[in-house]
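K.L.:
Here you go, sequence then predicted model.
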Amino acid sequence: MIKRLIALAFAAAATLCSSVALAAGGGPLLDSQVNINDKSSLQRGAALFMSYCAGCHSLGYQRYSRTAKDLGLSEEQVMSYLNFTGAKFGEHMKASMDPADGAVWFGKAPPDLSLVARAKPGGPNWTYTFLKSFYVDETRPAGWNNTVLAGASMPNVLWGLQGIQRPTYGEHGEIAGFELAPAGSQTPEEFDRTIRDITAFLTYVGEPAALKREAYGVWVILFLAVFTFLAWLLKTEYWRDVH
């Protein structure tokens, strides 16, 4: 029994460590504070993703029709504001760019992002921190680098909103922070919300069933509580004569 408890304690500690995993630059991942039950956030995130990310990145496991149903959007809204490739309503959300072209332009084809919020250590926190951590690096082919994924081929497509981050260095040559020069079209608070909305949308895409699962979970707990009470009454009745 003691060994089992120790094993559970180590497992819990490992989970905690993964949620606050260190980024490549040495800093902790930021808390994304995403809420997949906030449909307004998911709708904004979907619009932002399709406007800034879907040119290169597909969501190969997600369909336009499923997005409309889960996010409370009509077919007309999805096809007018989220579909830029001419795909049918029931088809998967594919990137506009040919993967072969991506391999030529960026060194490798941009990955499908359907599961990025689940696959990376730290989950949504990784995605959130990654999108906030681009900085100018003239040694890179695209002119950008990232503290979370050093040497990333992806340029900072959101620089117009965030502004251009330029690193400041510590006494040992490590990146100590960033300064915006020039600033973007959004304030830091507005940009935080933008990144949180994109992260929330990608978190939802990684497991669309979570929306219903979490809603059903409350009712399951209530059922188990009532069932436990009835089982206790039944046990009391059966054992009354034994005592």
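P.N.:
That came through, no problem.
K.L.:
drop to CA atoms for contacts and neighbour counts, all remaining ones
P.N.:
OK.
K.L.:
all helices for the protein, in order.
P.N.:
In the chain, the helices defined using DSSP state H lie at 2-19, 39-52, 64-71, 75-81, 99-106, 116-119, 124-132, 159-162, 188-206, 210-239.
K.L.:
which parts of the third one are buried?
P.N.:
Residues of helix 64-71 classed as buried by neighbour count (16 or more other C-alpha atoms under 10 Å): 64-68, 70-71.
K.L.:
same check, this time on the second one
P.N.:
By 16+ other C-alpha under 10 Å, the buried positions in helix 39-52 come out as 39, 41-50.
K.L.:
show me what contacts L5?
P.N.:
Shown here is L5, which makes no contacts under the criterion C-alpha atoms under 8 Å, 6 or more residues apart in numbering.
K.L.:
ok, it to S19 distance?
P.N.:
21 Å (C-alpha to C-alpha, to the nearest Å).
K.L.:
Please apply the same query to E75.
P.N.:
The gap separating E75 from S19 is 37 Å, by C-alpha to C-alpha.
K.L.:
Enumerate every residue touching the closest residue to G102 other than its chain neighbours.
P.N.:
Excluding its sequence neighbours, the residue lying closest to G102 (C-alpha to C-alpha, 6 or more residues apart in numbering) is A109, at 4.6 Å. Contacts here follow C-alpha under 8 Å, 6+ apart; on that basis A109 touches 99-103.
K.L.:
Below is an additional structure, to be compared with the one above:
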Amino acid sequence: MKKILIALLFAPIMAFASGGAVHLDKWPGSVSDKAALQNGAKVFVNYCLNCHGASYMRYKNLLDLGLTEQQVKDNLMFTTDKIGALMTVAARSDEQKQWFGATPPDLTIIARARGEAGNAGAGADWLYTYLRSFYRDENRPTGWNNVVFENVGMPHILYGLQGQQVLNHETHKLELAVPGELAPAAYDKTVSDLVSFMVWMGEPQQEFRRTLGFYVLGFLAVLFVVAYALKKEYWKDIH
């Protein structure tokens, strides 16, 4: 019964993450770059939070990115006036299901859920490739398709930044037909920042955990030296 409940809980996320085996580009970002995380948070709030929630996060958690409370209120809070509120969407899930055919999944842990065995790095590669692989397809209800997630139901929300790509059916490669606001390299950087933020959301304390791990290993190394010296001192008469 427990396994069934877990499967039902993650079903929307896995539906979002499903797709055939394709080549994934390596995500070039990092969760240690505060400027990238801040830009990613801005892109997420302006483009993703309209439909997808991040309901395991609170706006006050964004202070950990090096932002002040006033900066968060002025630039990243549009649906609430409380800094401690959850990052949810205004639309109800039943309304979204009626509009889109399915409720858009929560994105708080999407990078970890998409990665193999919870590997956020693999999930980041998938997200980075996915968000750069939309192309025009008039046969789809939204007018968009994706080479990573074939017949995707989600429209290309970032097309204004990237422009419109088309799929060359002879080479099976994407070609930019209509340029967007950003040059291709700038768009890739924006997507990388957005993915950085989504990876960070899945585990906000991961950088602290890694740093603490180094301190613990250092302490154990020193303790080993002290313990070995004591052992030598206690056993010197025996040996």
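P.N.:
Received, thanks. Note that this is a predicted model, so its numbers are computed, not measured.
K.L.:
if we can go back for a sec, which of the contacts of A109 of structure 1 does structure 2 keep?
P.N.:
Cross-checking those against structure 2 gives 99-100, 102-103 as conserved contacts, using both residues aligned by TM-score structural alignment, their matches' C-alpha atoms under 8 Å.
K.L.:
Now that we have these, which of them are buried?
P.N.:
Buried subset of the kept ones among the contacts of A109 of structure 1 (neighbour count, 16+ other C-alpha under 10 Å): 99, 102.
K.L.:
which of the kept ones among the contacts of A109 of structure 1 lies closest to V157 of structure 1?
P.N.:
G102 (14.8 Å; C-alpha to C-alpha).
K.L.:
The equivalent of that closest one over in structure 2 and T103 of structure 2, how far apart?
P.N.:
The alignment partner of G102 of structure 1 in structure 2, by TM-score structural alignment, is Q96. The gap separating Q96 of structure 2 from T103 of structure 2 is 5 Å, by C-alpha to C-alpha.
K.L.:
what residues are shared contacts of the two?
P.N.:
By C-alpha under 8 Å, 6+ apart, no residue touches both Q96 of structure 2 and T103.
K.L.:
if we can go back for a sec, of all the helices of structure 1, which one is nearest L149 of structure 1?
P.N.:
Using C-alpha to C-alpha, the nearest of the helices of structure 1 to L149 of structure 1 is helix 124-132, at 7.3 Å.
K.L.:
which helices and strands sit right next to that closest one?
P.N.:
Applying 3 or more C-alpha pairs under 8 Å, 6 or more residues apart in numbering; DSSP states H and E, one finds that helix 124-132 of structure 1 makes contact with helix 116-119, helix 188-206.
K.L.:
can I get the helices of structure 1 in CSV with distance to G26 of structure 1?
P.N.:
What follows is these, written out as CSV (distance: least, C-alpha to C-alpha, whole Å):
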stretch, distance to G26 of structure 1
helix 2-19, 14
helix 39-52, 28
helix 64-71, 36
helix 75-81, 39
helix 99-106, 26
helix 116-119, 20
helix 124-132, 12
helix 159-162, 22
helix 188-206, 21
helix 210-239, 32
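K.L.:
Indicate which one of those helices is closest to R140 of structure 1.
P.N.:
Between those, helix 99-106 lies closest to R140 of structure 1; by C-alpha to C-alpha that is 11.0 Å.
K.L.:
check the fit of that closest one onto structure 2 and give the mean distance.
P.N.:
Helix 99-106 of structure 1, aligned to structure 2 and superposed, deviates on average by 1.8 Å (mean C-alpha distance after the TM-score superposition for structure 1).
K.L.:
Contacts for that helix, please.
P.N.:
56, 108-110, 153-154.
K.L.:
ok, now stretch 123-142 of structure 1?
P.N.:
Residues outside stretch 123-142 of structure 1 that contact it (C-alpha under 8 Å, 6+ apart): 19, 29-32, 34, 116-118, 120, 143-149, 151, 153-156, 164-167, 178, 195-196, 199-200, 203.
K.L.:
now it, how far from the chain's geometric center?
P.N.:
14 Å (C-alpha atoms, centre = their mean, to the nearest Å).
K.L.:
what does stretch 223-241 of structure 1 correspond to over in structure 2?
P.N.:
Against structure 2, the aligned range for stretch 223-241 of structure 1 is residues 219-237 (TM-score structural alignment).
K.L.:
quick one: what's aligned to M154 of structure 1 in structure 2?
P.N.:
Residue pairing (TM-score structural alignment): M154 of structure 1 is matched to M154 of structure 2.
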